[in-house]
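Student: Provided below are the primary sequence and the corresponding predicted coordinates.
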Amino acid sequence: MIKIIVDSDSLEVVENYINLCNLLNQNNYECTIYGLTKTDSERCKSSHISMFSPQKNDTIILDNISVKSVNDVYNLARILNPPVYSLKKNKLKYKIKRWIKIQKEKLKIVFELPKPKNFDLITNLSAPIVDIYGQNLEKTAKIAGVLTVIKPDGQIEVSIKKAIDDGMEKVLLFGRIGDPVYYHDKISPILKTYHGKVQYCGYPDCREKIYSQISHVYDFSKNRNLPYLEMEFTNNNVALCSNHLLTYVKKTEDEIIETLSKKFNLNKHKRSNITVVLNGFRRGKNLEKQINALKNQTIKPDEIMLWYNDPGKGYNINRKMAAQAKSAISNENWGVWARFYYAMNAKTKYICVFDDDTIPGSKWLENCLETIKEHRGLLGTIGLIYNDKDNYYNHTRYGWANPNKETTKVDIVGHSWFFEKEFLTAFCREWPLLDVKICGEDIHFSYTLQKYLGLNTYVPPHPENDQTMWGSLKGWELGVDNHAISHQHIVNSNNSFLFGVNDYFKECQKNGWKLIKFEEVNK
């Protein structure tokens, strides 16, 4: 992680580091600032200085802070906020501290062993790198924000009028409605009178989202009984949040990131923006192989999640490996669909779901990231192109079972699915068309993605001579045991899998799903 410790009274310096923190996080570099005031801390990813602790491989940026040893870095909280001892109020503590100090000097006992330097320390971050912001920003609109609980004693209507009189182009009202009657009688008429200029925006889940939209903050002083301008951000607030910053200084953004990355080797802190979702059932022993394969990826996932279906009596849950992921262990077997609904909890742009018999090559996630840049859609490690509209099993396979040199457009993919989290909105747009639990999710995903987002399904390159790029290395070995869904249900349930998947295949076509071969024939 990149950790910035700020100890400055200069508003411009603080503003610049907030801008830098937001820019780094926007570009997937994990960055946190320590030492900001409460108000400033809400405008970026930050934490109190007491929470600062150097960790292995951290890059630590110190602003206006003098350190003489590695131990000083570990004790920054004490250095920046030294404890004050009052002789009158705390004589006992003072005496104890003094006695310990004398004993240390007498006996030469070292209470704090020297800490190893396992982090990168930057104390000379050149101002021009950060000050580029202030030199390239264009002026933005004057947008006022009124932040408060909406109730009578807040005198919100007075603050709104003050902002309008001050020449604000827009006034945004944030806060929960504490008094609905007051909102109806006082605020609603203002919203109608100044339609479009004054807007109620609810209350976002973090203040950073609020501050990213406004340039001035207005409040009402109960003591003075009048509205006042509480805060005006420097640089006209353009750089408060990186999404605004990128709009105005796109060229500068590239320069800053490139300069910092090369000079201070920041690429090791860059996040992949990928969450992996694993699936547990009766192949618990495979989880260790999967997690080890994910740890060995050239581009590692930011997070691993695990959905664990109840394996039934006689089978153990691999709780040891489940503890290494953010896990949800169910006391019911919800089949193959539940993991995709569970994936909606991911916080990254991309998600990669794996079957429990799929072990990826070390470059699989990298392969998917590169492919989705050129072919935005659903990606997978095995793809099918159907040869018969009425027979699910009449198809040609591409991927690990039939290596393809180039990215190949297919009808559906399986075994591993790589996609943008946004695509789950299409997946959930329709309930499963049939009452199935053990099949159909792969067909459903490609069908809904095509129908609602106009996107296709692809198999990334699986070069025959480079299996590190493959999405599955042991498909022939792990995918044919007695726990395979197709085998289990053909044997035990009167061919229920065979009929279920074929019925779902036909049902999606009835609802508008177009197959590649037959779409081309119709044209």
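Tutor: Arrived safely, thanks for sending.

Student: all contacts plus neighbour counts: C-alpha atoms, from now on.
Tutor: OK.

Student: quick one: end-to-end distance for stretch 420-435.
Tutor: Stretch 420-435 has an end-to-end distance of 27 Å (criterion: C-alpha to C-alpha, to the nearest Å).

Student: skipping adjacent residues, who's closest to Ser472 in space?
Tutor: Once flanking residues are discounted, Ser472 sits nearest to Pro360: 4.6 Å by C-alpha to C-alpha, 6 or more residues apart in numbering.

Student: the one you found: neighbouring residues, count only.
Tutor: Each residue near Pro360 was counted by other C-alpha atoms under 10 Å, and the total is 28.

Student: OK, contacts around it?
Tutor: Gln290, Ala293, Leu294, Thr468, Trp470, Gly471, Ser472, Leu473 (C-alpha atoms under 8 Å, 6 or more residues apart in numbering).

Student: which one of those residues sits closest to Lys93?
Tutor: Leu294 (51.5 Å; C-alpha to C-alpha).

Student: grab the nearest non-local neighbour of Phe423.
Tutor: Leaving out its chain neighbours, the residue that sits closest to Phe423 by C-alpha to C-alpha, 6+ apart is Leu449, at 6.9 Å.

Student: go on, Arg283?
Tutor: Spatial nearest neighbour of Arg283, chain neighbours left out: Asp356 (6.5 Å); criterion: C-alpha to C-alpha, 6+ apart.

Student: using the three-state scheme, assign that neighbour.
Tutor: The local conformation at Asp356, judged by DSSP: H, G, I helix; E, B strand; the rest coil, is coil.

Student: hang on, it packs against Asn279?
Tutor: Yes - Asp356 lies in contact with Asn279 (C-alpha atoms under 8 Å); the separation is 5.5 Å.

Student: comparing these two, which residue is more hemmed in?
Tutor: Asn279 (25 against 22).

Student: ok, and what's touching stretch 289-304?
Tutor: Under the contact criterion C-alpha under 8 Å, 6+ apart, stretch 289-304 has outside partners 271-278, 325-326, 348, 358-366.

Student: just stretch 393-407 next, same as before
Tutor: Residues outside stretch 393-407 that contact it (C-alpha under 8 Å, 6+ apart): 371, 381-388, 408, 458-464, 470-473, 475, 502.

Student: end to end on that stretch, go ahead and measure it.
Tutor: In stretch 393-407, first residue to last residue: 23 Å (C-alpha to C-alpha).

Student: excluding residues flanking it in the chain, which one is nearest Glu507?
Tutor: Spatially, and ignoring its direct neighbours in sequence, Glu507 is nearest to Leu433 (7.1 Å; C-alpha to C-alpha, 6+ apart).

Student: what's the local residue count around Leu287?
Tutor: For Leu287, the count of nearby residues is 22 (other C-alpha under 10 Å).

Student: the structure to be compared is supplied as follows:
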Amino acid sequence: MKITICITTFNRHLDLERCLRSINQIKLEKKILLNIIIVDNSINYNLLKIKKKLSKDSKYKIIFLNQKNRGRVFARNKYLKKLKHINPDYICLFDDDCIVDKYWFKECFKTIKKYKADVVTGPQIYLKSSNSKKKGNNFSYLFEKNYKNKKICCVKWAASNNVFMDYKIIKKNNLSFDKNLNKFGVGEDQLFFSKINRNGYKIFWNKDVKVYEKFHFQRQNYKWLIDRSYRLGVLGYYIDQKEYGKINGLFINYFKSIYYFISFIISILLLKKNYFEKITNNFVRFYGRLIGPLTFKNIEFYNK
């Protein structure tokens, strides 16, 4: 069985090294042939500086690629193009700052066997930091899927920082990430996996298929929160049109806009824990969806 791990990276060498060390520790059956694709998304191919070290330290063969056109969509489509030549049985998608749980493959195969899953995903768990401004103030939680106390459930899409999937799905349907979402820096994986779900494939979320991510301090910043909420609001219009058609998508977009406005009002009235960031997120998402059809084409590239 051939499995290829796909990672995109942009000037996060220490994080990438840590990610690869965690991959070395994954429990893997001997019959599995594993290799890794790393796509460097820097214009000057900065990964060349540590390429030899990464290859030496890795237990598995690494294929290095460079994508000079900035943006995650271009970088991810670069490894999809390379996969056509490798033709693996399964692929894994990780971010460069992920630490992969050592039982990750074991849990993925258990989910496939028990539930006949085509795609398996799971949580991204943020590592605690003693240097954070205050406990529980990582605004990323506002954008993570919350499946409450469920251990395993069928879902409509997956985030591409933690995915195991049958490669035949991509090959058969000639799938790629949507270039129109490249400038947003978010949302392209939602559309990608929503298409897979609409084509009848089953996506399962398993809480034990987990990866860890370090704490990013900028995600305590309200500027980061407002910017991300706004972009998700604006691009939501585009995703809805792709999923439901032009007219229905526009109607659904404004229905969701009303939903966020009502959530904004409720957040004000309830004054629960962390209410201010929830108020901010709900209002900005409402506003983004409200003006999304008018401003989608004018959004500038998100250079994070």
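Tutor: Thanks, I have it. Owing to the predicted nature of the structure, the values given are computational and were not obtained by experimental measurement.

Student: next, the TM-score between them, please.
Tutor: The TM-score (TM-score structural alignment, normalised by the length of the second structure) is 0.58; 218 aligned residues with a C-alpha RMSD of 4.0 Å.

Student: tell me which of the contacts of Pro360 of the first structure persist in the second structure.
Tutor: Retained in the second structure (both residues aligned by TM-score structural alignment, their matches' C-alpha atoms under 8 Å) from the contacts of Pro360 of the first structure: Gln290, Ala293, Leu294, Gly471, Ser472, Leu473.

Student: and which of these is nearest Ser188 of the first structure?
Tutor: Checking these against Ser188 of the first structure by C-alpha to C-alpha gives Leu294 as the nearest, at 53.3 Å.

Student: shouldn't that closest one be within a strand?
Tutor: No - using three-state DSSP, the assignment for Leu294 of the first structure is helix, not a strand.

Student: so what does it match up with in the second structure?
Tutor: Under the alignment (TM-score structural alignment), Leu294 of the first structure pairs with Ile23 in the second structure.

Student: just confirm Thr247 of the first structure is within a helix.
Tutor: Yes - the assignment for Thr247 of the first structure (three-state DSSP) places it in a helix.

Student: so what's the residue count around it?
Tutor: 14.

Student: cool, and Arg12 of the second structure?
Tutor: Using other C-alpha under 10 Å, the number of residues around Arg12 of the second structure comes to 13.

Student: which position in the first structure pairs with it?
Tutor: Checking TM-score structural alignment: Arg12 of the second structure goes with Arg283.

Student: which residue of the first structure sits farthest from its center?
Tutor: No residue in the first structure sits farther from the centre than Lys106, which is 53.3 Å out by C-alpha atoms, centre = their mean.

Student: what helix or strand is that residue on?
Tutor: Using DSSP states H and E, Lys106 of the first structure falls within helix 91-107.

Student: residue range for the helix or strand following that helix in the second structure?
Tutor: Where DSSP H and E defines the elements, the next helix or strand beyond helix 91-107 of the first structure is strand 120-122. Counting by TM-score structural alignment, strand 120-122 of the first structure falls onto no part of the second structure.

Student: please identify the buried residues of the helix or strand just after strand 120-122 of the first structure?
Tutor: Sequence-wise, the next helix or strand downstream of strand 120-122 of the first structure (DSSP H and E) is helix 127-136. For helix 127-136 of the first structure, burial by neighbour count (16 or more other C-alpha atoms under 10 Å) applies to Ile129, Val130, Asp131, Ile132, Tyr133, Gly134.

Student: ok now stretch 17-24 of the second structure, how far from the chain's centre?
Tutor: Taking C-alpha atoms, centre = their mean, to the nearest Å, one finds the center of stretch 17-24 of the second structure at 18 Å from the center of the full chain.

Student: and that stretch against the first structure, how far off on average?
Tutor: On superposition with the first structure, the mean distance recorded for stretch 17-24 of the second structure (mean C-alpha distance after the TM-score superposition for the first structure) is 1.2 Å.

Student: contacting residues for the closest residue to Asp118 of the second structure other than its chain neighbours?
Tutor: Leaving out its chain neighbours, the residue that sits closest to Asp118 of the second structure by C-alpha to C-alpha, 6+ apart is Lys202, at 5.3 Å. Shown in contact with Lys202 of the second structure (C-alpha under 8 Å, 6+ apart): Lys116, Ala117, Asp118, Val119, Cys154, Val155.

Student: which residues touch the second one?
Tutor: Listed by C-alpha under 8 Å, 6+ apart, the contact set of Ala117 of the second structure reads Thr111, Tyr201, Lys202, Ile203, Phe204.

Student: now secondary structure and distance to Ser263 of the second structure too, for these, in JSON lines please.
Tutor: JSON lines is the format used below for the contacts of Ala117 of the second structure (DSSP: H, G, I helix; E, B strand; the rest coil; distance: C-alpha to C-alpha, whole Å):
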{"residue": "Thr111", "secondary structure": "helix", "distance to Ser263 of the second structure": "35"}
{"residue": "Tyr201", "secondary structure": "coil", "distance to Ser263 of the second structure": "32"}
{"residue": "Lys202", "secondary structure": "coil", "distance to Ser263 of the second structure": "30"}
{"residue": "Ile203", "secondary structure": "strand", "distance to Ser263 of the second structure": "28"}
{"residue": "Phe204", "secondary structure": "strand", "distance to Ser263 of the second structure": "28"}
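
Student: who wins for most neighbours among those?
Tutor: Going by other C-alpha under 10 Å, Ile203 tops the contacts of Ala117 of the second structure with 27 neighbours.

Student: that one -> the first structure?
Tutor: Using TM-score structural alignment to pair residues, one finds that Ile203 of the second structure aligns to Thr457 in the first structure.

Student: correct me, but its match touches Ile412?
Tutor: Yes - Thr457 of the first structure lies in contact with Ile412 (C-alpha under 8 Å); the separation is 6.2 Å.

Student: sweet, I'm off.
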